[in-house]
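Trainee: structure for this input, please:
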Amino acid sequence: MSSSIKGPALFLAQFLSDEAPFNSLPTIVKWAADLGYKGVQIPTWDARVFDLDKAASSQTYCDEIAGICAEHGVAITELSCHLQGQLVAVHPAYDTSFDGFAPAHVHGSPAARQEWAVDQVTKVAKASKNLGLTGAVGFTGSLAFPYLYPWPQRPAGMIDEAFTELARRWKPILDVFDENGVDMGFEIHPGEDVFDGTTFDRFLTALDNHSRCTITYDPSHFLLQQMDYLGFIDVYHDRISAFHVKDAEFNPTAKQGVYSGYSDWTDRAARFRSLGDGQVDFKGIFSRLTQYGFDGWAVLEWECCLKHPEQGAAEGAPFIADHLIRRTETAFDDFAGGASDPGALRKMMGF
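Mentor: Predicted coordinates for the structure are as follows:
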């Protein structure tokens, strides 16, 4: 197994704005390339850089988008449908908050908003195929997250029913992904019903182990939940299809821990940080992913409560590059080996 992780790459979502060079695909791709990035992950909800409707129906448009990136020596790693995926499943408690993820004509109408979201995510599958991609990234959405903490006591069967419904909504979407030869890498993330390994297992079981249900691995969310994020790779490596390189830190105090007392990001015990400023063991992660033959992209998803995004982006490319491992094709002790035959092996063991 000689595959190696590709990178560095950059998720564009956190950098887009109305100011140049962050307001169009050609200029932001050039900016990323000048920083040393070799790939970009494109958010499909932002018309400043991507027209999802056109990409799902026009090969010519997709060729143009790929050409803009290639002109600067940058590949498209995946399309992101995080915001649309979130809207596939929304608990009523979040209706008002999540309306902002959708166009105005579906605000106040959960059914219309969900229909729009499903259409969007299926278009991501088609657009990915047109771009020659084999994976996309996004969220599952949530029907049960308000009941995360078991108080008041949850009625028996509530969580099973939530995951049955979540799978009912996603299975036909994943079938479209399968028809287009594309994996859907769900980012395991608090706020989604799939927020750790146990909830992913529930979802996968409810989906009858659908082959296109895969994982976007992001260790920051696992560190903030105090999970074994290296062991997670051991368990789920065959389902990991994408990789967000994001740092975080957890500094519990006498006053707050994982839930952080409703504090703002700066004052939380659990905080996202720029690469290298947090506590995530990236040497361990890159080693573990390389060990299992992950050959996808290492994509910086920048989020930090302290550092300016442009500084974070500038530091992120060399950080990722320094962690990439060229997979060896020989054993380090080959120099001391010798030729053998079945007879010699048997003799060495005294047979």
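Trainee: CA atoms for contacts and neighbours, from now on please.
Mentor: Noted.
Trainee: now the strands for the stretch 251-351 of the chain?
Mentor: When assigned using DSSP state E, counting those that start in this stretch, the strands of the stretch 251-351 of the chain occupy the ranges 270-273, 297-300.
Trainee: Val49: which of those is closest?
Mentor: Nearest of the strands of the stretch 251-351 of the chain to Val49, taken as C-alpha to C-alpha: strand 297-300 at 17.9 Å.
Trainee: report the central residue of this protein.
Mentor: Averaging the C-alpha coordinates of the chain gives a centre point, and the residue nearest to it by C-alpha atoms, centre = their mean is Thr216 (3.3 Å).
Trainee: these two touch, right, that one and Val245?
Mentor: No. No contact is recorded between Thr216 and Val245 when judged using C-alpha atoms under 8 Å, the distance being 10.3 Å.
Trainee: first-to-last residue distance for stretch 265-280?
Mentor: 18 Å (C-alpha to C-alpha, to the nearest Å).
Trainee: for it, buried residues please.
Mentor: Counting neighbours by 16 or more other C-alpha atoms under 10 Å, one finds that the buried residues in stretch 265-280 are Arg268, Ala269, Ala270, Arg271, Phe272, Arg273, Ser274, Leu275, Gly276, Gly278, Gln279, Val280.
Trainee: equivalent analysis for stretch 174-194, please.
Mentor: Taking 16+ other C-alpha under 10 Å as the neighbour-count basis, stretch 174-194 is seen to contain the buried residues 174-178, 180-194.
Trainee: inside strands: which ones of those?
Mentor: Under the assignment DSSP state E, the buried residues of stretch 174-194 contribute Asp183, Met184, Gly185, Phe186, Glu187 to strands.
Trainee: residues contacting the last one?
Mentor: By C-alpha atoms under 8 Å, 6 or more residues apart in numbering, the contact list for Glu187 reads Val137, Gly138, Phe139, Thr140, Ile215, Thr216, Tyr217, Asp218.
Trainee: coming back round to it: does the residue nearest to the centre of the chain count as helix, strand or coil?
Mentor: Using DSSP: H, G, I helix; E, B strand; the rest coil, the secondary structure recorded for Thr216 is strand.
Trainee: spit out the contact partners of it.
Mentor: In this structure, Thr216 makes contact with Val137, Gly138, Gly185, Phe186, Glu187, Ile188, Ile240, Ser241, Ala242, Phe243, His244, judged by C-alpha under 8 Å, 6+ apart.
Trainee: of those, closest to Pro152?
Mentor: Within the contacts of Thr216, proximity to Pro152 (C-alpha to C-alpha) peaks at Ile188, which comes in at 25.0 Å.
Trainee: would you do the same for the sequence below? I want to compare the two.
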Amino acid sequence: MAKLTTIKGPSVHLIQYLRDTPPYNSLEGLAAWAASIGMKALQVPVDPRLIDIHRAAEDQAYCDALKATVAQHGVEISELSTHLAGQLIAVHPAYDLLFDGFAPPEFRGDAAAREQWARRVLLDAAQASRRLGLKAHATFSGALAWPYFYPWPQRPAGLVETAFAELGRRWRPILDAFDAAGVDVCYEIHPGEDLHDGVTFERFLAHVGGHPRACILYDPSHFLLQQLDYLAFIDIYHARIRVVHVKDAEFVPDGRQGVYGGYTDWVDRAGRFRALGDGQVDFKGIFTRLAKYGYEGWAVLETECAFKHPEDCAREGAEFIKNHIIRVSDGSFDDFAGSGVGPDGVKKVLGIE
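Mentor: Sure thing, here's the model as predicted:
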């Protein structure tokens, strides 16, 4: 059994708070804001307003300066994230135009150039993470098979296998680069990605040879909306979970809509994201399992509530996470009732000596 671990936190994923106005347009400004509401760390998206990822890959002094910038406010960097670049590693043509905006203007309209740019970002993120002293990295897998997740019309034989083989081929050299840097690649298991549940993660893992750096960003909100057992998921995959997004959700189906949501906006969907404590996710169960299985990473707030202002989500979320982190025991609750029998007396107790 893994040693009980007190989870680190709270951290906050900055991507939903990044703006073009102070204090939300710079790493220092966001660090000061996060610290003021009780955050202890930042999950930093690779965005030029926050980090020059190409410079960070090469320049240790620059990385040291980034750490010092946030440290002066009493916080640290928990992870870097490349969700947008990760998405561009594999884009089905049906989504080509919609995802084009994830890349810089000079790479738009050229799928091959866009993918090459995304790969460069990922490779540089591996080195930047190493220089920043980080052990895990958050990203998306991208998707080639997602348009065919529901088998109608009938999927051609071999379609899924071919898609995952290609996804594995594209990611294998990136995983190797992260391995050389000593950093885990944590795929957010998320609808819209080819890695959207346990079965698809296992498919991918088979095509990258069970790569030790192919790990999981666990976010229970995406599992609740799929009606997947998100507590059992931890029991099964805890050895691969290296990043956790703490995000709430609710699923309230009715006579008109269910899991697929009827193309409605988030406010009107049967399944929607909520502020922490306003949804249905069993966070006591989640934090208990993470502590039980020795999760050594951070509890990272992600805010995508359909109703509550994100500032309130962050302020309340910091306290919510703090109150749910279990300070694990350093002994057994019944130590006071110890028998005093040592190893030499065990056989006597059993009556076999």
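Trainee: got a TM-score for the two of them?
Mentor: Once the chains are laid over each other, their TM-score by TM-score structural alignment, normalised by the length of structure 1 reads 0.98; 350 aligned residues with a C-alpha RMSD of 0.9 Å.
Trainee: next, format the ones in strands among the buried residues of stretch 174-194 of structure 1 as TSV and append distance to Pro43 of structure 1.
Mentor: Conversion of these to TSV gives the following (distance: C-alpha to C-alpha, whole Å):
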residue	distance to Pro43 of structure 1
Asp183	16
Met184	14
Gly185	14
Phe186	14
Glu187	14
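Trainee: quick one on the thing from earlier: among the contacts of Glu187 of structure 1, name the buried ones.
Mentor: Among these, those that count as buried by neighbour count (16+ other C-alpha under 10 Å) are Val137, Gly138, Phe139, Thr140, Ile215, Thr216, Tyr217, Asp218.
Trainee: look at whatever residue of structure 2 lines up with Arg48 of structure 1 and say how many residues are nearby.
Mentor: Correspondence of Arg48 of structure 1 to structure 2, assessed by TM-score structural alignment: Arg49. Applying other C-alpha atoms under 10 Å, we find 14 residues neighbouring Arg49 of structure 2.
Trainee: check for me that Arg49 of structure 2 belongs to a strand.
Mentor: No. Arg49 of structure 2 is assigned coil when assessed by three-state DSSP, not a strand.
Trainee: excluding chain neighbours, what is closest to it?
Mentor: The shortest distance from Arg49 of structure 2 to any non-neighbouring residue, by C-alpha to C-alpha, 6 or more residues apart in numbering, is to Ser26 (5.8 Å).
Trainee: and the one you found? What does it align with in structure 1?
Mentor: Taking TM-score structural alignment, the alignment pairs Ser26 of structure 2 with Ser24 from structure 1.
Trainee: that match reaches Val49, doesn't it?
Mentor: Yes. Shown here, Ser24 of structure 1 and Val49 form a contact pair, counting by C-alpha under 8 Å, at 5.2 Å.
Trainee: looking at those two, which is more packed in?
Mentor: Remark: of Ser24 of structure 1 and Val49, Val49 carries more neighbours, 22 against 18, as counted by other C-alpha under 10 Å.
Trainee: which residues touch that one?
Mentor: The contact partners of Val49 of structure 1, by C-alpha under 8 Å, 6+ apart, come to Asn23, Ser24, Leu25, Ile42.
Trainee: and Ala242 of structure 1, what element?
Mentor: strand 240-245 (DSSP states H and E).
Trainee: the helix or strand just after that strand vs structure 2, average offset?
Mentor: Heading C-terminal from strand 240-245 of structure 1, the first helix or strand you meet, by DSSP H and E, is strand 247-250. Its matched residues in structure 2 lie on average 0.4 Å from strand 247-250 of structure 1 after superposition (mean C-alpha distance after the TM-score superposition for structure 1).
Trainee: contacts for strand 247-250 of structure 1?
Mentor: The set of residues that contact strand 247-250 of structure 1 without belonging to it, under C-alpha under 8 Å, 6+ apart, is 219-221, 223-224, 258, 269-280.
Trainee: name the nearest residue to Val118 of structure 1, sequence neighbours excluded.
Mentor: By the measure of C-alpha to C-alpha, 6+ apart, the closest residue to Val118 of structure 1 outside its immediate chain neighbours is Val88, 6.0 Å from it.
Trainee: now do the same contact list for that neighbour.
Mentor: Counting by C-alpha under 8 Å, 6+ apart, Val88 of structure 1 makes contact with Gln114, Glu115, Ala117, Val118, Thr140, Gly141, Arg169, Trp170.
Trainee: can you check His211 of structure 2 too?
Mentor: For His211 of structure 2, the contacting residues are Leu175, Leu205, by C-alpha under 8 Å, 6+ apart.
Trainee: recalculate using a threshold of 7 Å.
Mentor: By C-alpha atoms under 7 Å, 6 or more residues apart in numbering, the contact set of His211 of structure 2 is Leu205.
Trainee: confirm it sits in a helix?
Mentor: No. Read with three-state DSSP, His211 of structure 2 is coil and lies in no helix.
Trainee: look up how far Met184 of structure 1 lies from Gly85 of structure 1.
Mentor: Taken as C-alpha to C-alpha, the span from Gly85 of structure 1 to Met184 of structure 1 is 10 Å.
Trainee: next one: Arg273 of structure 1
Mentor: 26 Å.
Trainee: what's the answer for Val88 of structure 1, then?
Mentor: Taking C-alpha to C-alpha as the measure, Val88 of structure 1 falls 14 Å from Met184 of structure 1.
Trainee: before we move on, the earlier item: which one of the contacts of Val88 of structure 1 is nearest Asn130 of structure 1?
Mentor: Of all the contacts of Val88 of structure 1, Val118 has the smallest distance to Asn130 of structure 1: 18.8 Å, by C-alpha to C-alpha.
Trainee: what about Pro16 of structure 2, how many neighbours?
Mentor: Just to correct that, residue 16 of structure 2 is Gln rather than Pro. Applying the criterion other C-alpha under 10 Å, we find 13 residues in the vicinity of Gln16 of structure 2.
Trainee: next: Trp171 of structure 2.
Mentor: 22.
Trainee: quick one: map it onto structure 1.
Mentor: So Trp171 of structure 2 corresponds to Trp170, using TM-score structural alignment.
Trainee: is its match in a helix, a strand, or coil?
Mentor: The assignment at Trp170 of structure 1 comes out as helix when based on three-state DSSP.
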